[in-house]
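Asker: fold the following and give me the result.
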Amino acid sequence: MKISASMKAAAIGGIALLALTSCASNEGGSGSGENGENGSSLTGTLNATGASSQDAAQQAWIASFQDTHSGVTINYQATGSGVGRDNFQGGGQAYIGSDRAFDDEEIAAGGFGSCVTDDIVEIPVYISPVAIIFNIEGVESLNLKPSVVADIFNGEITKWNDAAIAEDNDGVELPDLDISPVHRSDTSGTSEVFGTYLNAVAPDEWPHEPSDTWPVAEGESAQGTSGVVQTVTNGNGTIGYADASQAGTLGTVAVQVGEEFVSYSAEAAAQLVEASPLAEGRGAGDLVFEVDPAAAPAGSYPIALVSYLIACEQYEDANIAELVKEYFTFVASAEGQEVSAGAAGSAPLSETLRTQINGAIELIGSGAAE
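Answerer: You can find the predicted model right below:
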């Protein structure tokens, strides 16, 4: 099942953030045009917004890239995927990160203000499990069936000692405590990934069409991945969903796949993605996976975030095209994937997928205006 089209964010608010630096790691790029000891002659600045799930990986990629390209500054603002996509369509973004690709309707409509043409490059370079996180004193892990997860987030199961939870958690002391679900308040690709999972594996309990806007009002809401994690951490009896790299010491859920319960891991998430086909009818540089959680093979983790870097094939500024191409090449490289695996626990790309991605990256700058 392909992730469905979603509502666009109401306002392009993230553009105003571009004047800010994203974090201390960005200060290493001088932007002065002077070559460092590494001999790189590249100079300039890239401004980008997008997925908060990618933030830890982006900052690690940026710091490593700027170590060897001292004349380059990259500013990445974790605004959320929806704002990132709106900003890319509105113009002014060198590239964006997004937890979903542009859908077929958006591609057909075109109008990507950051680009000379409507031809874009979308490459899946950050693959990570989405963890279901919770905060119950004394409980580190739980087994939950898909229907139970759906009923919790729908507000149908409201107590942690409910029989439906206890059934699969023998020996766990479950408290007579209210459940407080936490969801994203902003448009979020992570919400869409999690909603796609629920709709695919528990359609009766979760009939909501997948969307990057959370469909139910039950529980608490929080801005960004960090906001969800903070709200779950500060609560008692809270449960939420977040990129697994930010789960920290919170309790996590093993979800049912077939007859077994599978805990999240980068390797288990990679198994799901590797079993998924690429969407048909896309441009040569538009590599979009069709992930179906209901078809997850045994041993795989069925809630996998396939997060994209998105850029133009052609830019008005040939220097921007060269910088984006060089940065994307580093991110997709074995070294770049090791960097994000270490910083964020993501699943490194297979060599087969890397070959496809490098072919897409080669299209960046083809025909760029001089």
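Asker: from here on, contacts and neighbour counts on C-alpha atoms
Answerer: Will do.
Asker: any chance you could map the strands in this protein?
Answerer: Listed in chain order, the strands of the chain (DSSP state E) span 44-50, 72-77, 95-98, 120-135, 141-144, 180-184, 220-222, 238-243, 251-257, 260-262, 304-312.
Asker: one more to line up against the first:
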Amino acid sequence: MNRTVLSRRVFAGVAVAALALAGCSSKGDPGTDPSASAAGGLASITGELKASGASFPNTYYQEVILSLKDAAPNFKVTYNSIGSGAGKKEYGSGLVDFAGTDSTVKDTDGVPAGSYLYIPTVAAPITVAYNLKGVDKLQLSPVTLSKIFQRTVKTWNAPEIAADNPGVTLPATAISVAHRSDGSGTTSNFTKYLAAAAPDDWKLGSGDTVAWPADTQAGAKNTGVAQLVKAADGAIGYIDLSDAKDSGLPFAAIKNKDGQYVLPTLEGATAALAGAEVKDDLTFNPLNAAGAATYPITAPTYLLVKPKYDDPKKAELVKAFVKYVLTDGKAIAAEVNYAVLPTELQAKALAQLDKVS
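Answerer: Next up, the predicted model:
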């Protein structure tokens, strides 16, 4: 059974159970109880929403949308995975009702000030996936990682990589670096991590796009980077955990702030989330977090929603769907390799959503 079918069946069961409970009791305030179900309020909703943006959370959003067909058959939501940069531009131009982004809004994104609220949804590891014949376990420190992606280290048996991997026989294979071709929140978070963890070595800056060396390869969305890595022996790239697992690629253990090499897992991502400071606008940064168990390249993702919609019906639909993402959606997050928000942050996200009118 494939992942989509399995998770849809699991999620459908959760939604049906939630509907049954909603019919038996009116206790509980969904606005203050972060575990409260949204399914009961969706069953009678009719309408359509369009959204676009980040590919990093795309698997999760598509699974939630798929499950929505069972909970609310007359409520249609489409999410077009085009990257954070393009999604922000479409949102700013009024082409979509809400947008997904893994990076915060900048002046150059075309999103007017005051036209959006951040709603955090889930988080996940950004893996450093690779394709290297004969090597199924790899460790990389942030300094070595920065040198690989800047192309100052160009072969797999370089002294820097060997020092991170004592006892491992590394081939003299040339390294091929793959990165995103589109404006990407995954790129933003990966480069922000390198800037924080290897400040004396990382020279390319950070952002949705950076000036990668000319001898690197570019792929559209996380899936495009995965395809490039899978296609070439010696390739390496940064990819969200869900797409890296789907591609069957191995990924490196990354040396965290406490000096431990940690593989990308949901447990490591959850540990990173626990120590992240949340700003008043609900943006937060779990990158390079302290803690022996933390996976250091853990990234957040957000939905951009309007504080006020011209159409009251549209506001109702947006609030209903996003609440569903934050509540019932938790049931399938781990199944598709995403970490749920800490309870306190989830409650703040629901309170932020209540501001929408």
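Asker: what's the TM between chain one and chain two?
Answerer: Put the two chains on top of each other and the TM-score (TM-score structural alignment, normalised by the length of structure 2) is 0.84; 319 aligned residues with a Cα RMSD of 2.4 Å.
Asker: how about the strands of structure 1 in a markdown table, adding mean neighbour count?
Answerer: Formatted as a markdown table, the strands of structure 1 follow (neighbours: other Cα atoms under 10 Å):
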| stretch | mean neighbour count |
| --- | --- |
| strand 44-50 | 24 |
| strand 72-77 | 27 |
| strand 95-98 | 30 |
| strand 120-135 | 27 |
| strand 141-144 | 21 |
| strand 180-184 | 26 |
| strand 220-222 | 18 |
| strand 238-243 | 26 |
| strand 251-257 | 21 |
| strand 260-262 | 18 |
| strand 304-312 | 27 |
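Asker: just put these in TSV and tack on distance to residue 193 of structure 1.
Answerer: Output for the strands of structure 1, formatted as TSV (distance: least, Cα to Cα, whole Å):
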stretch	distance to residue 193 of structure 1
strand 44-50	16
strand 72-77	21
strand 95-98	12
strand 120-135	8
strand 141-144	18
strand 180-184	12
strand 220-222	17
strand 238-243	10
strand 251-257	15
strand 260-262	17
strand 304-312	6
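Asker: among the ones you listed, which comes closest to residue 159 of structure 1?
Answerer: Comparing the strands of structure 1 against residue 159 of structure 1 with Cα to Cα, the closest turns out to be strand 180-184 (9.0 Å).
Asker: which part of structure 2 lines up with that closest one?
Answerer: Aligning strand 180-184 of structure 1 against structure 2 (TM-score structural alignment) gives residues 176-180.
Asker: also stretch 146-158 of structure 1?
Answerer: Mapping stretch 146-158 of structure 1 onto structure 2 (TM-score structural alignment) gives residues 142-154.
Asker: name the residues that touch the matching stretch?
Answerer: 160-161, 174-177, 194, 197-198, 201-204, 212-213, 254-255 (Cα atoms under 8 Å, 6 or more residues apart in numbering).
Asker: buried ones in it?
Answerer: Across stretch 142-154 of structure 2, burial judged by 16 or more other Cα atoms under 10 Å covers 142, 143, 144, 145, 146, 147, 148, 149, 150, 151, 153, 154.
Asker: how far off centre is it?
Answerer: The chain centroid and the centroid of stretch 142-154 of structure 2 are separated by 24 Å, computed with Cα atoms, centre = their mean, to the nearest Å.
Asker: same thing with stretch 123-134 of structure 2?
Answerer: With Cα atoms, centre = their mean as the basis, the mean position of stretch 123-134 of structure 2 lies at 15 Å from the chain mean.
Asker: now check structure 1 for the residue matching residue 79 of structure 2.
Answerer: Using TM-score structural alignment, residue 79 of structure 2 pairs with residue 76 in structure 1.
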